[in-house]
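Trainee: Take this sequence and fold it.
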Amino acid sequence: MDVEVLGHVALRVGEDRRTPSAPKARQVLALLLVNANRLVSTDALIEELWAERPPRSALSALQTYVFQVRRLLGELVPDTPPKRILITTPNGYEFRADPARVDLQRYERHRLAGQRAFHGGDNLAAVEQFRAALHVFSGPPLANVRRGMRLEAELVRLAESRTGVQETRIEAELELGRQHEVLSELSGLASRHPQHEGFHRQLMLALYRCGRRPQALKVYDRLRQSLVAELGLEPSRDLRTLQRAILCADPGLDAAGDRSPLRPAVPAR
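Mentor: Model (predicted):
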């Protein structure tokens, strides 16, 4: 059985993909799946469903939603008792699944492998692992689920993690001298993240290495205008240093293997 949260939340066996029809049962399943193979406390599930104002019947209602999830499991995997997959403990519930079949856990394995390769100087392996991590996403995570406080926090974490993987993968590509290959992607990322210094730095460097110095300087100007107008901030010292280096046509910028002081770090889970 495949466990999917990096897109629509679902359980899948072959071509049979299922999710509870009741919104709160689907919400319970989503929180269990993002924490697959870890205990999720009853309190955490109740907080996710009702925040700070749970009804008196919250525990009974939660048990009903768990029953609905188990009924779905019984339909999908009739040869395995649902209570062996969705375990009840004195403090909560644990959804047990093969980590290799959980898309979020596959993503994390590729992400961590890419991070190790990148920091070890193996940029080819880093690019391969980061691309594999990003390929696991089938769409916006938790797309079909109403989200409470805990799922919303998970969504924010995933968005930051995914952005970090994109940034570090592109950094590895630049170190391999692939500025032409990543230029179009960087333009789109800088447009979608108008105040993200990392993507703008990379775009400036890629443009410069492609012989487009005026465009690289325009990227800096647009970023500065956005930061000042929206946040009242100037670009960081590292961005200002890069701008001066581009103005001076610093030969050090031409080296594909040169590492910037703004080397990104992929957020840890």
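Trainee: Only C-alpha atoms from now on, for both contacts and neighbour counts.
Mentor: Noted.
Trainee: where along this protein do the strands fall?
Mentor: 2-4, 10-13, 16-18, 39-41, 86-89, 92-95 (DSSP state E).
Trainee: So which of those strands is the most surrounded?
Mentor: Across those, averaging neighbours per residue (mean count of other C-alpha atoms under 10 Å) puts strand 2-4 on top, at a mean of 22.
Trainee: which ones are touching Arg111?
Mentor: Counting by C-alpha atoms under 8 Å, 6 or more residues apart in numbering, Arg111 touches Gln129, Phe130, Ala133, Val165.
Trainee: again, but for Val28
Mentor: Contacts for Val28 (C-alpha under 8 Å, 6+ apart) come out as Leu45, Leu49, Tyr65, Val66.
Trainee: one more, for comparison:
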Amino acid sequence: MTDSPDGSALPRVRLLGPVEVVVNGQARPVNGLRRRAIVAALALPPGVVVATRRLIAVVWADDAPATRPNTLQSHLTYLRREFGLRDAIRARGAGYLLDLGDELTDAQLAEHGIRRAAQEPDPVRAVELLRTALARWRGRSLIDLHEMPWFREHAVRLEALRRSARHSLTEARLAAGDHHQLVTELGQAAQRHAHDEALHRQLMLALYRSGRRDEALTVFQQLQHRLGRAADQASRELEAAILRRSPQLELPARVGVAGPVPAGPLVERDRERELIDAAVRRAVEQRSGTVLVFDGGPGIGKSALLSYAETTAAARGCTVATSVGWPAEADVPWAGVRNLFTDADLPPHAYGVYWHIVERAERGPLVLVVDDVQWMDETSARFLAYLAPRVDRLPVVLVAAARRDSPHVDEILSALAPATHRLSPLTGDAATTLLATVTGLPRDHPVMAGCQRLSGGNPFLLHQLGRRIKRALTSGGDPQTALEETVPTVALMVSTQLAYFPPPATVAAQALAVLGGEAGVHALVRVSPAPAQEVLQGLGILTESAYVVEHAATGTYAFAHPLVGATVYAAIAPAQRAELHARAARVEGTGPAR
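Mentor: Below you'll find the model as predicted:
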């Protein structure tokens, strides 16, 4: 068998999508409905003799005249010759079998991975197994045989397996501590599947573990309203557990070969910590306010600073109120502000909310911590700009984090410009310090340089690489292998973030990923099949969001972090990737394609 990019076996027969046969490492579609049906019937599962009469009945259904055996023989001869199946399709007694030897179909590989994940005690490892299994699907199972009743039944079973694996993946991610990132994904999924109680329970738990208990209870109330009846027993029991803050809802202890990876200190963020310390001290000792806004690309460490602000403020006896921008609430006026004060009936206008904050601050210093302003509803984001110049005479600290990912953020950040602090990537020395803390390796270990090159000094990417290295070390492997694989958490982060961008961002990212390294505007426009204006628009979005950097001296663009570029490249569908490579080959002066 050949190997796929993720290091797992590439199946020779693929059923999870259009029916394909892999020949010399290249997936080829099977032309002709009857030929596809023959391959699929023999591969469900392979190695089992299918009687000739049964095979004809499956492939031709009610339209099976006496001449069908001859037609079947003709199709089998074609399949053996065209797809290298001469030794694989064998006559046995009164029928035929597909003998793939040690090879498995993609359906078998997916099922094996899902079963292994169910038996895996380490949730991080279970997440990786399930993601690999789900990546086998290229669309709906047996999609090009949906007209035939016998294959529809198998497709229903395979799609049920896929849904179950997705549910199990979410459960594993919750057990692995990925609740913060799941809140957004599950919130969107709950909007699409309004009556899926299991999905809503997962969203409730993710919200609860993210410190958003009231929102979790609101999800339960919304679920019952949508159902038009009482929720099932499992949902009611979860609501009761949330109401009493049951310890059973807390994150379970991590088990497995690697164990948890410590978050480590805030590396090379002394200046930002000093700003937070000074702001809290000013509110407590001088009863005057401060606004701090941390701006930077994904994974740069904004949320870690906000967490530091919460801890510092609580330790000084301040009242802390938190809110996080949530795409599912982006069209709900005042949603972000209401999340700050879930225990109050706020007036629906800026003046009234401001005086509510004044009254709160009179009881003691108040620290407002707001993450992901770029995903907050516009009314709430504008209120932050309204509030900022008015906190100076109040014991109020506003600490916020934002990225330039939405139309109104530039305007908001402009209003907050005097208080905005742009976070930079870590220097090489700081990146080495972080990696040494996470992995336990000496600072001069050869793997350090590779991590710095791939991450570009991004703390989140460094942490994820460090996690992979630690797992390799604990299992006795070579830490260098961590640099040769796409890190699942990074892949999820990139796909999630790009999903919130307008489509042109994905168009530009894919073109840049295929070209690799640095590329100019002309080359990107030539490689992408999209209109030039769309590519330029996407490039602007990616640059503003710090996914891509512009090298002014050469007029070229590149991913800020090579690891992100590799992840974008790996996520491109094979057929689309081939088309982009073909276009790249025709572009003069861009260097060799990846």
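Trainee: What does the superposition give as a TM-score?
Mentor: The TM-score (TM-score structural alignment, normalised by the length of the first structure) is 0.78; 243 aligned residues with a C-alpha RMSD of 2.6 Å.
Trainee: taking the contacts of Arg111 of the first structure one by one, which sit in helices?
Mentor: Judged by DSSP state H, the contacts of Arg111 of the first structure include Gln129, Phe130, Ala133, Val165 as members of helices.
Trainee: closest to Ser21 of the first structure among those residues?
Mentor: Ala133 (29.3 Å; C-alpha to C-alpha).
Trainee: any idea how far the closest one lies from Gln63 of the first structure?
Mentor: Plainly put, Ala133 of the first structure is 35 Å away from Gln63 of the first structure if you go by C-alpha to C-alpha, to the nearest Å.
Trainee: now Arg12 of the first structure
Mentor: With C-alpha to C-alpha as the criterion, Arg12 of the first structure and Gln63 of the first structure are 23 Å apart.
Trainee: same check, this time on Pro54 of the first structure
Mentor: The gap separating Pro54 of the first structure from Gln63 of the first structure is 14 Å, by C-alpha to C-alpha.
Trainee: quick one: the strands in the stretch 301-450 of the second structure?
Mentor: Counting by DSSP state E, counting those that start in this stretch, the stretch 301-450 of the second structure has strands at residues 319-324, 366-371, 396-402, 420-422.
Trainee: quick one: which of these is nearest Leu542 of the second structure?
Mentor: Of all these, strand 396-402 comes closest under C-alpha to C-alpha, at 15.0 Å.
Trainee: Just the angle for that closest one relative to strand 319-324, thanks.
Mentor: 20 degrees (axes from the mean of the first three to the mean of the last three C-alpha atoms, to 10 degrees).
Trainee: matching residues in the first structure for strand 396-402 of the second structure?
Mentor: Under the alignment (TM-score structural alignment), strand 396-402 of the second structure falls on nothing in the first structure.
Trainee: Closest to Arg178 of the first structure out of the ones in helices among the contacts of Arg111 of the first structure?
Mentor: Closest approach to Arg178 of the first structure among these (C-alpha to C-alpha): Phe130, at 15.5 Å.
Trainee: dump the residue contacts of that closest one.
Mentor: His110, Arg111, Gly114, Val165, Gln166, Arg169.
Trainee: give me that answer again for 10 Å
Mentor: Residues in contact with Phe130 of the first structure (C-alpha atoms under 10 Å, 6 or more residues apart in numbering) are 107-115, 117-118, 162, 165-170, 172.
Trainee: separation between the equivalent of Gly74 of the first structure over in the second structure and Arg192 of the second structure?
Mentor: Pairing criterion TM-score structural alignment: the partner of Gly74 of the first structure within the second structure is identified as Arg81. According to C-alpha to C-alpha, Arg81 of the second structure and Arg192 of the second structure sit 46 Å apart.
Trainee: again, but for Arg28 of the second structure
Mentor: To Arg192 of the second structure, Arg28 of the second structure is 34 Å away according to C-alpha to C-alpha.
Trainee: One more: Thr379 of the second structure?
Mentor: 25 Å.
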